[in-house]
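Asks: This is the structure alone, sequence omitted:
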């Protein structure tokens, strides 16, 4: 019998930058071995265009992604919840693994400023994937 697929939820305020990049990297690298979600406590209207461009540079397309509202259900069905500056807006449930990744906010930044954030997220996602097995 196969073990259930681990589920990871990435959360930031607008779900337009950091959480979108993290979810995209994990989905890309895990190739179906991890259920991946992202959401925001106050979602933006669209994914940050500089983030879309920075991810395009590494071969990941975010053009079809839409920022999503964080729901209690999304947290409840996730094994790991990774927050990126959403503070007290993130609901906390017992038995979940919570990580807080302190990362610069790409909001209002150009592509050149987003690249190092993207690269740091990629490094952390690879480490997380190794921990998940």
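Replies: Here it is on my side, so go on. Worth saying up front: this structure is predicted, and the values here are computed from it rather than measured.
Asks: okay, CA-based contacts and neighbour counts for the rest of this
Replies: Noted.
Asks: Run through the residues that contact the residue nearest the centre of the chain.
Replies: By Cα atoms, centre = their mean, the mean C-alpha position of the chain lies nearest to residue 19, the distance being 2.9 Å. Shown here is residue 19, whose contacts under the criterion Cα atoms under 8 Å, 6 or more residues apart in numbering are 10, 11, 12, 38, 39, 84.
Asks: most surrounded residue in those?
Replies: When these are compared by neighbour count (other Cα atoms under 10 Å), residue 11 ends up highest, at 32 neighbours.
Asks: Distance of that residue relative to residue 57?
Replies: Computed with Cα to Cα, to the nearest Å, the distance linking residue 11 and residue 57 is 23 Å.
Asks: Strands of the protein, start to end?
Replies: Read by DSSP state E, the chain holds these strands, from start to end of the chain: 7-12, 35-40, 80-83, 97-100.
Asks: which residue packs closest to residue 132, ignoring adjacent ones?
Replies: If you skip the residues right next to it in sequence, residue 132 has residue 6 as its closest partner in space, 7.4 Å away by Cα to Cα, 6 or more residues apart in numbering.
Asks: what does residue 115 give?
Replies: Taking Cα to Cα, 6+ apart, and ignoring the residues beside it in sequence, residue 115 has residue 54 as its nearest neighbour in space, at 6.0 Å.
Asks: adding another structure so you can compare the two:
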């Protein structure tokens, strides 16, 4: 069985999706391929998100915000969106989740720490599902026809 690919998508690909990708790489190791992208990527990572992740020993400074491409979605088994609305293309046979999380842009470190910790809880659950083989199960997207 090939390892599943998880794609995290948010608007700027500078905060939430990068923190989630950092957590998944840390917690899942080599059992999953991790991607992240944004519908309107920023030119750099949110420095407060970088700081919040550094506080827990995860360095995301090498990450660069990427533009979401249709191929990114097509190549992924699990697509997790975070506040990007309907900009993410929908393909049959993919698992989609929308994580409602506060956008850390412009927020103080205390708020971003809370977002970071909530992302960790959700990623831990996802890792458990990946380990049990249920993460790849398809949840039909309501908008798919």
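Replies: Yep, that arrived. Only a predicted model underlies this, so the values are computations on that prediction, with no experimental measurement involved.
Asks: still on that earlier bit, give the equivalent position in structure 2 for the residue nearest to residue 115 of structure 1.
Replies: For residue 54 of structure 1, the aligned position in structure 2 is residue 52, judged by TM-score structural alignment.
Asks: Quick check: its match touching residue 114?
Replies: No. With contacts counted by Cα atoms under 8 Å, residue 52 of structure 2 stays clear of residue 114, the gap being 9.4 Å.
Asks: Structure 2: which residue goes with the residue nearest to the centre of structure 1?
Replies: Here residue 19 of structure 1 is matched to residue 17 in structure 2, going by TM-score structural alignment.
Asks: The residue nearest to residue 115 of structure 1 and residue 27 of structure 1, how far apart?
Replies: Summarising the geometry, the distance separating residue 54 of structure 1 from residue 27 of structure 1, computed by Cα to Cα, is 17 Å.
Asks: circling back to that earlier point, show the contacting residues for the closest residue in space to the match of residue 19 of structure 1 that isn't next to it in sequence.
Replies: Nearest residue to residue 17 of structure 2 in three dimensions, chain neighbours excluded: residue 8, at 5.1 Å (Cα to Cα, 6+ apart). Neighbouring residues of residue 8 of structure 2 by Cα under 8 Å, 6+ apart: 17, 18, 20, 21, 35, 36, 37, 79, 80, 81, 82.
Asks: now do residue 125 of structure 1
Replies: Shown here is residue 125 of structure 1, whose contacts under the criterion Cα under 8 Å, 6+ apart are 22, 25, 26.
Asks: Mark which of those residues are buried, thanks.
Replies: Using 16 or more other Cα atoms under 10 Å as the burial test, those include 22, 25, 26 as buried.
Asks: For these, give me a markdown table that also has distance to residue 105 of structure 1.
Replies: Rendered in a markdown table, the data for these read as follows (distance: Cα to Cα, whole Å):
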| residue | distance to residue 105 of structure 1 |
| --- | --- |
| 22 | 13 |
| 25 | 17 |
| 26 | 19 |
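Asks: mind checking what residue 31 of structure 2 lines up with in structure 1?
Replies: For residue 31 of structure 2, the aligned position in structure 1 is occupied by residue 33, per TM-score structural alignment.
Asks: Likewise for residue 87 of structure 2?
Replies: Here residue 87 of structure 2 is matched to residue 89 in structure 1, going by TM-score structural alignment.
Asks: what's the neighbour count on its match?
Replies: The burial metric for residue 89 of structure 1, expressed as a neighbour count using other Cα under 10 Å, is 15.
Asks: Now it. Nearest residue, chain neighbours left out?
Replies: Distances taken as Cα to Cα, 6+ apart put residue 41 closest to residue 89 of structure 1, at 6.2 Å, once the chain neighbours are dropped.
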